[in-house]
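Chemist: okay, here's the prediction I keep looking at, along with the sequence it came from:
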Amino acid sequence: MTATAPAAAPARARSHLANDAWEATMAAHATLMRRFAAEDLWSDVSMREYDVLYTLSKCDEPQRLSELGRHVLLSQPALSRLVDRLVERGLVARCADPSDARAAHLTLTPTGRDLQRRIGRRHGASVARAMTAALTEEELTLLESLTHKLSQEHRS
């Protein structure tokens, strides 16, 4: 047995633990998303469309499609088509980008903002019910802290 063999076992165990944690995170996400998708609160939008409306609602100023794409889990072509549909329905508006005539900025219309708020109140209550039913306040705080830490690591 070499001197490095004992150190290799903990590294493998840590790698296994990391993969198990990732798998559990993804399973929890999938379970919750199926639950939320099945709820009768989405009105005239899909969950993906709502995700775009929600993301734009958090922005203080209009966003480029590329910036929006950093926060929405869709490919650029799929996001572009989805935004086109939201523009056609009067929920999102395009405005000229003052720094680049080839680009456009996206923002919620008053109708889009109203719809996002209406759905958002119901969805937020549903999320709170699901999360507080399964986790204590201390666990919720820890989960929030850990997921923010992972998100920050990803941005580095």
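Modeler: Received it, and whenever you're ready, just let me know what you need.
Chemist: only C-alpha atoms from now on, for both contacts and neighbour counts.
Modeler: Fine.
Chemist: other residues contacting stretch 21-41?
Modeler: M47, I119, R122, H123, S126, V127, A130 (CA atoms under 8 Å, 6 or more residues apart in numbering).
Chemist: next, the one to line up against it:
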Amino acid sequence: MRELAQDFPIGSVTLSEYDVLFTLSRYPGRTARLRDITGQVFLSQPSVSRMVDRLVGRGLVSKGQDPHDGRSAIVTMTEQGVHEFRAAAVKHSRTISEIMTAALTPDDMSELARITAKLHRNGPGEPTA
């Protein structure tokens, strides 16, 4: 994790911000309820709320009221947010690849791919907004 964290900040995105943007990127329309984001990241609800407000201020996400639940907020990644996220993801993916190929043999990588596929097939599936 220390090696991965050294990638950040990438451009204007910190590791925690990347985590929030990554989470949003997995939802249809890059839109999710604030409470769903909080359930997916390693931050407290107040920390996620403050971070989302900072991301709104920088134009990386927008935030509005959930039309189905007035107590909940809806967060959407903006085009600028998509651009920043993709730039960070390319660099971050490269680092992950370098770490894994340095530590794992081709047989290890095959086994990891097999186990990952099994987890994906048997896991809870993709998040839904």
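Modeler: That came through, no problem. From a predicted model like this one, the values you see are computed outputs, not experimental measurements.
Chemist: quick one: TM-score?
Modeler: The TM-score (TM-score structural alignment, normalised by the length of structure 2) is 0.80; 120 aligned residues with a CA RMSD of 2.3 Å.
Chemist: rewinding a little: and the contacts of stretch 21-41 of structure 1 as TSV, adding neighbour count and secondary structure?
Modeler: As requested, these are arranged in TSV below (neighbours: other CA atoms under 10 Å; DSSP: H, G, I helix; E, B strand; the rest coil):
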residue	neighbour count	secondary structure
M47	15	helix
I119	17	helix
R122	15	helix
H123	18	helix
S126	16	helix
V127	15	helix
A130	14	helix
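Chemist: just those now: which is nearest T111 of structure 1?
Modeler: I119 (12.3 Å; CA to CA).
Chemist: what lines up with R35 of structure 2 in structure 1?
Modeler: Using TM-score structural alignment as the criterion, R35 of structure 2 maps onto S66 of structure 1.
Chemist: part of a strand, is its match?
Modeler: No: counting by DSSP: H, G, I helix; E, B strand; the rest coil, S66 of structure 1 is located in no strand; its state is helix.
Chemist: identify the residues contacting it.
Modeler: Taking CA under 8 Å, 6+ apart as the definition, contacts of S66 of structure 1 comprise Q76.
Chemist: and the strands in structure 2?
Modeler: Secondary structure of structure 2 (DSSP state E): strands at 31-33, 61-66, 69-77.
Chemist: re the thing from before, can I get the contacts of stretch 21-41 of structure 1 in JSON lines with distance to S99 of structure 1?
Modeler: Rendered in JSON lines, the data for these read as follows (distance: CA to CA, whole Å):
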{"residue": "M47", "distance to S99 of structure 1": "32"}
{"residue": "I119", "distance to S99 of structure 1": "34"}
{"residue": "R122", "distance to S99 of structure 1": "38"}
{"residue": "H123", "distance to S99 of structure 1": "36"}
{"residue": "S126", "distance to S99 of structure 1": "40"}
{"residue": "V127", "distance to S99 of structure 1": "39"}
{"residue": "A130", "distance to S99 of structure 1": "43"}
